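Undergrad: after the sequence you'll find the predicted model.
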Amino acid sequence: MKIGEISKRSCVPVETIRYYEKIGLLPKPDRETSGYRAYRNAHLDRLLFIKRCRNLDMAQDEIRELIRLSENPEADCHAVDALLALHLEHVRDRLKELSSLEKNLQQLQRACSDAGTVQECGILDGLSSELEGLHSKISDHENHVPGTHKPGKS
C-alpha cells in the first residue's frame, strides 16, 4: 500500500509516518519502480502499535525500547513490566503537577474582582507576581527512561 493508504487506515498523518521512518521507529518500506513507498501489513501493525503507545503518552525512547523488547518474544517480560511501571510513575507525577496547576489557576481566578479595569485586574497582577517566582523553580520529577520527558518536553 502507498503512504496515503496506510495514513488513511491508521489515521496517522503522512508527515508523521515519514518522521517515524526518519527516526527509526517505523522500518523504511521498499520502493516501487516508480519510486513510491510500498508499505506492507507489518508496517501498518507497527504504526498502530506506535499510535497506541503515543496515546498512552509514551515517549519515543520508551516506544523504541518496547519495540526492541518485542523483537525477542521468548524473553521474560520483566523489562516490559518495569518500563510500564516507570511510565505509570511518570503519569502519576504529571497528575500531581496538573492538580497543582489547577489549584493555581483557581486561585488566580478568585483574585479577579467582578468590576474593574484591566489595570486593576487581580489575575494579571497575580500572573505578574507568579512569573517572578517561576524563574527560580525547576521541575523536580525525574525522567523515567533516560532521555525522555525532559522538563518542558513532556
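TA: Noted; the coordinates are in hand. Because the structure is predicted, anything quoted here is derived from the model rather than measured.
Undergrad: C-alpha only now, for contacts and for neighbours.
TA: Will do.
Undergrad: on the three-state scheme, the most centrally placed residue in the chain is what?
TA: Closest residue to the average C-alpha location of the chain: residue 57 at 4.2 Å, with Cα atoms, centre = their mean. Put simply, residue 57 is coil when judged by DSSP: H, G, I helix; E, B strand; the rest coil.
Undergrad: distance of it relative to residue 84?
TA: Distance, residue 57 to residue 84, using Cα to Cα, to the nearest Å: 11 Å.
Undergrad: second structure for comparison follows:
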Amino acid sequence: MQPLTIGRLAATTGVKLETVRYYERIELMPPPARTASGHRAYEQAHVRRLTFIRRARELGFSIEQIRALLALAEPSRASCAEVLEIAQTHLDDVRAKLADLTKLERILGATIARCSGDLAPSCPVLDMLATTERA
C-alpha cells in the first residue's frame, strides 16, 4: 500500500484533518513516518487506529477511555475483563445521562405546557429558568 497523506487519511477515515493533528499531539495516534520533503506518510495501521478512535468517540468514550482501550487492544495486553469494565462504566454513565435527559424533558414539557405564548407579566419558562430550585 502506498503511504497516505494526512488529507487522504482524514478523508478515508472520516476524521477532520485538524483532529488527526490533535490526536498526534496528545499521542493518541502514533507519529507517522515522514517523506524526504517532510510530509507525513501514513500506513494502513494508522487507518485502522484512527477508525477505531473515531468509532469510539462516536460512541461517547472519553479520550482516556480510548487510550486504555487501545492499550488493551494490543495483542500482548488483550484483556476482555478490563475492556468490559471500561465499557460497563461508560454504559452506566450513558444510562445516567439518559435518566437526566428524561427528567429534563418532563420538566421542560410541563413548563412549556403552562406557557400561553401571550404577552404576560410573567412567563413560566423564564420563571423556571430563574428559580434557584434544582430539578
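TA: Okay, I see it. Source: prediction; values computed, not measured.
Undergrad: TM between them?
TA: The TM-score (TM-score structural alignment, normalised by the length of the second structure) is 0.89; 132 aligned residues with a Cα RMSD of 1.7 Å.
Undergrad: show me where the first structure has strands.
TA: 30-31, 37-38 (DSSP state E).
Undergrad: tell me which of those sits most buried.
TA: strand 37-38 (a mean of 16; mean count of other Cα atoms under 10 Å).
Undergrad: quick one: distance of it to the chain centre.
TA: Distance of strand 37-38 of the first structure from the chain centroid (Cα atoms, centre = their mean, to the nearest Å) equals 27 Å.
Undergrad: pull up the aligned stretch in the second structure for it.
TA: Mapping strand 37-38 of the first structure onto the second structure (TM-score structural alignment) gives residues 40-41.
Undergrad: how about the helices in the second structure?
TA: 6-13, 17-25, 44-58, 63-73, 80-113, 124-130 (DSSP state H).
Undergrad: average offset between the longest one and the first structure?
TA: The superposed helix 80-113 of the second structure is, by mean Cα distance after the TM-score superposition for the first structure, a mean 1.0 Å from where its aligned residues fall in the first structure.
Undergrad: name the helices or strands packed onto that helix?
TA: Here helix 80-113 of the second structure touches helix 63-73, helix 124-130, going by 3 or more Cα pairs under 8 Å, 6 or more residues apart in numbering; DSSP states H and E.
Undergrad: pick the most buried one from the ones you listed.
TA: For these, the highest mean count by mean count of other Cα under 10 Å goes to helix 63-73, at a mean of 16.
Undergrad: follow-up on the earlier one: out of the helices and strands packed on helix 80-113 of the second structure, nearest to residue 55 of the second structure?
TA: Evaluated over these, closeness to residue 55 of the second structure peaks at helix 63-73, with 10.0 Å, by Cα to Cα.
Undergrad: average offset between the closest one and the first structure?
TA: Mean deviation for helix 63-73 of the second structure: 0.5 Å (mean Cα distance after the TM-score superposition for the first structure).
Undergrad: what is that helix packed up against?
TA: Under the contact criterion of 3+ Cα pairs under 8 Å, 6+ apart, helix 63-73 of the second structure touches helix 44-58, helix 80-113.
Undergrad: quick one: closest of these to residue 125 of the second structure.
TA: Using Cα to Cα, the nearest of these to residue 125 of the second structure is helix 80-113, at 5.8 Å.
Undergrad: show me which positions of that closest one end up buried.
TA: By neighbour count on 16 or more other Cα atoms under 10 Å, the buried set for helix 80-113 of the second structure is 83, 86, 90, 111.
Undergrad: over to stretch 113-120 of the first structure?
TA: So, applying 16+ other Cα under 10 Å, stretch 113-120 of the first structure has no buried residues.
Undergrad: who's in contact with that stretch?
TA: Residues outside stretch 113-120 of the first structure that contact it (Cα atoms under 8 Å, 6 or more residues apart in numbering) are 121, 122, 124.
Undergrad: check the burial of residue 25 of the first structure by counting its neighbours.
TA: Other residues within reach of residue 25 of the first structure, judged by other Cα atoms under 10 Å, total 20.
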